[in-house]
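Engineer: below is the sequence, then the predicted model.
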Amino acid sequence: MKLRKVSAAAATALVLTLTATACGGDGDSEGGSGSGGGKKIKIGIKYDQPGLGLKEPDGSFSGFDVDVATYVAKELGYKPDQIEFVETKSADRENALARGDVKLIAATYSITDERKAKVDFAGPYLLAHQDLLVKTDSDITEATDLNGKDLCSVTGSTSAQNVKNDFAPKANLKETGGYSECLAGLQSGSVDALTTDDSILAGYAAQQQYKGKFKLAGLKLSNENYGIGVKKGDTETVNKVNAALEKMVKDGAWEKAVKDNFGPANYKNEPAPKIGTIVK
């Protein structure tokens, strides 16, 4: 009889332990579940794009995408210490959402029809354009001025090839492993221009070591509608994020984030885009 009482007590303890485990632990920090309370939210960002998504040496994060993501998370019920920023490479963004590794992605994620077949988007929250970054004393004012000049971009990027195909077929294309190498070439004079989204260019130009050395040409070679990626079919989250973005614009936090992150590069940003309106 005593053995039975001990067994019952042990069984009760086991049930309580399993219940506690189910209510806490790793499940609270998953990318896809819950809102607010003691839970956490995982948001995918870039770690290597100054002005947009950058992991600082002290482990903190900065950039326009980071500011937008933090504001949205707050509106979803999360405090800053409940946000976990996860590095999300461009090629892995769709998979990260599908796997549930992250709840949201704010990482210069242009909304395209091809991507919309795999994920849902809130936004857009920024309209960027492909542009050129040149030295402040450069005489390059149009893409056609690149004929016979050295144009730099990262390996695998379509930006530089677009310039060659559509504007300057005689441009000398130089591809590097990263934008920092292009910037070094631009600074030394081994290349004449760097091309990618103007928001990315502005972020690099705003870095302390480059202030006053580079300028944006101010061209609009393409339209890039940045959206916040959400797992396909999660309409409820899309609606909540859209409401948060609309509030961010209305209360002035969006404009402040633009000036804080891109201001030193004299970035001529477009007005805040209307939610759901994609500029082709």
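Structural biologist: Cool, got the structure.

Engineer: only C-alpha atoms for contact and neighbour calcs from this point on.
Structural biologist: Fine.

Engineer: by contact count, what packs against the longest helix along the chain?
Structural biologist: Of all segments of type helix in the chain, defined using DSSP state H, the longest is helix 2-23. Helices and strands in packing contact with helix 2-23 are not found; criterion 3 or more CA pairs under 8 Å, 6 or more residues apart in numbering; DSSP states H and E.

Engineer: need the contact partners of the next helix or strand after it.
Structural biologist: Next in sequence after helix 2-23, counting helices and strands by DSSP states H and E, comes strand 41-45. Residues external to strand 41-45 that are found in contact with it (CA atoms under 8 Å, 6 or more residues apart in numbering): 29-33, 35, 53, 65-66, 69, 73, 78, 82-88, 93, 101-107.

Engineer: now list the buried members of these.
Structural biologist: Buried residues within the contacts of strand 41-45, defined by neighbour count using 16 or more other CA atoms under 10 Å: 29-32, 35, 53, 65-66, 69, 73, 78, 82-88, 93, 101-107.

Engineer: just checking, which of those belong to helices?
Structural biologist: Among the buried ones among the contacts of strand 41-45, the members found in helices (DSSP H) are D65, V66, A69, A73, R93.

Engineer: in the longest helix of the chain, which residues are buried?
Structural biologist: Taking 16+ other CA under 10 Å as the neighbour-count basis, helix 2-23 is seen to contain no buried residue.

Engineer: next up, a structure to set beside the first:
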Amino acid sequence: MTMNPLRTRRLTIAAAAAVVLSFTGTAYASGGAAGHRDDGKITVGIKFDQPGIGLKTPDGTYTGFDVDVATYIAKQLGHDPKDIVWKEAKSADRESLLQRGDVDFIAASYSITPKRAEKVDFAGPYLLAHQDVLIRADDDSITKPSDLNNKKLCSVTGSTSAQNVKTKIAPDAQLQEYGGYSECLTGLENGVIDAITTDDSILAGYAAQPEFKGKFKLGGFELSNENYGIGVQKGSELKAQINTALEKMVADGSWAAAVQKNFGPAGYQAEPAPKIGVVVQ
């Protein structure tokens, strides 16, 4: 049977359109859309409630080290800051956000662990943090981890940080669990508690807030290693692209500048930029 030339042309155009559509939204992830949008924007998951790390301010802007890192990465991927759609990535939601393709990548104080790596891939690490304590600047009674014995130690309800101290380091610490770190800070400022514990980067971010300037200091105890990574979908080619961006960020000085900008006011002594692909146990 001889096919109508016009019909053949229409079928060819339709087939070509189908091929184009099949690639729409797959600019990064080899396995799917991963949050990519037709309008050229990129969706990034961050924390909205961690000063110095990832914070949504009352005027609707976003600040913090993870925000600066994510903005740099996005630029290396071809996106201006105005192209970034910020999405809140609460700790319990991070894997599902990536698996559903709701975000392109996540930068949200996201520690690389074997359990998490079963579900998502990680670029980085881009920051080596440690569990530490925050104490009052004029407190000379806590100079080593064992000094936390018989001290009132605060952390957020459900956190593993305080339990880690109580079971492994200072069993006689008086654990106080509050609803949020802001409440812990108020208690520390008022003398109701003696120390707060979580990642040193998070503590430094809180302490660096203008209203707390000069009031607190980090213990510098390095109670654990927390390797912060950039989460992406399993099998996504974004991992390699983000690793390249992170290496450039370190090389051109932008990484060090972001550390100083976000953590410097609290006297945070950051580890050197970690080597890509090397997770410190």
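Structural biologist: Arrived safely, thanks for sending. Note that the coordinates shown come from a computational prediction; the quantities given were computed from them, not determined experimentally.

Engineer: and the ones in helices among the buried ones among the contacts of strand 41-45 of the first structure, which two are the farthest apart?
Structural biologist: A73 and R93 (18.6 Å; CA to CA).

Engineer: contacting residues for the residue sitting nearest the centre point of the second structure?
Structural biologist: Centrality entry for the second structure: nearest residue to the mean C-alpha point is A108, 2.1 Å, by CA atoms, centre = their mean. In this structure, A108 of the second structure makes contact with G45, I46, K47, I53, G54, D66, A89, I230, judged by CA under 8 Å, 6+ apart.

Engineer: what about 6 Å?
Structural biologist: I46, K47 (CA atoms under 6 Å, 6 or more residues apart in numbering).

Engineer: gap between it and A204 of the second structure?
Structural biologist: For A108 of the second structure, the distance to A204 of the second structure under the criterion CA to CA, to the nearest Å works out to 15 Å.

Engineer: go on, A170 of the second structure?
Structural biologist: 22 Å.

Engineer: between the two, which has more neighbouring residues?
Structural biologist: The neighbour comparison of A170 of the second structure against A204 (other CA atoms under 10 Å) goes to A204, with 27 against 19.

Engineer: map Y267 of the first structure onto the second structure.
Structural biologist: Y267 of the first structure maps onto Y268 in the second structure when the alignment is built from TM-score structural alignment.

Engineer: which element is the spatially closest residue to that match that is not a sequence neighbour on?
Structural biologist: Using CA to CA, 6 or more residues apart in numbering and skipping residues adjacent in sequence, the residue nearest Y268 of the second structure is A204, 6.1 Å away. Remark: A204 of the second structure resides in helix 200-207, with elements defined by DSSP H and E.

Engineer: what range in the first structure matches the next helix or strand after that helix?
Structural biologist: Toward the C-terminal end, the helix or strand that comes next after helix 200-207 of the second structure (DSSP H and E) is strand 216-218. Residue correspondence for strand 216-218 of the second structure in the first structure, counting by TM-score structural alignment: residues 214-216.

Engineer: just the strands in the second structure please.
Structural biologist: Ranges of strands within the second structure are 42-46, 49-50, 54-56, 62-63, 84-88, 105-106, 121-129, 131-136, 152-156, 174-178, 195-199, 216-218, 226-232, based on DSSP state E.

Engineer: what's the burial count for G264 of the second structure?
Structural biologist: By the other CA under 10 Å criterion, the neighbourhood of G264 of the second structure contains 18 residues.

Engineer: that one and G205 of the second structure, how far apart?
Structural biologist: Per CA to CA, G264 of the second structure is found 9 Å from G205 of the second structure.

Engineer: please apply the same query to V259 of the second structure.
Structural biologist: Counting by CA to CA, the separation of V259 of the second structure from G205 of the second structure is 10 Å.

Engineer: same check, this time on Y268 of the second structure
Structural biologist: Here the criterion is CA to CA. By it, Y268 of the second structure lies 9 Å from G205 of the second structure.
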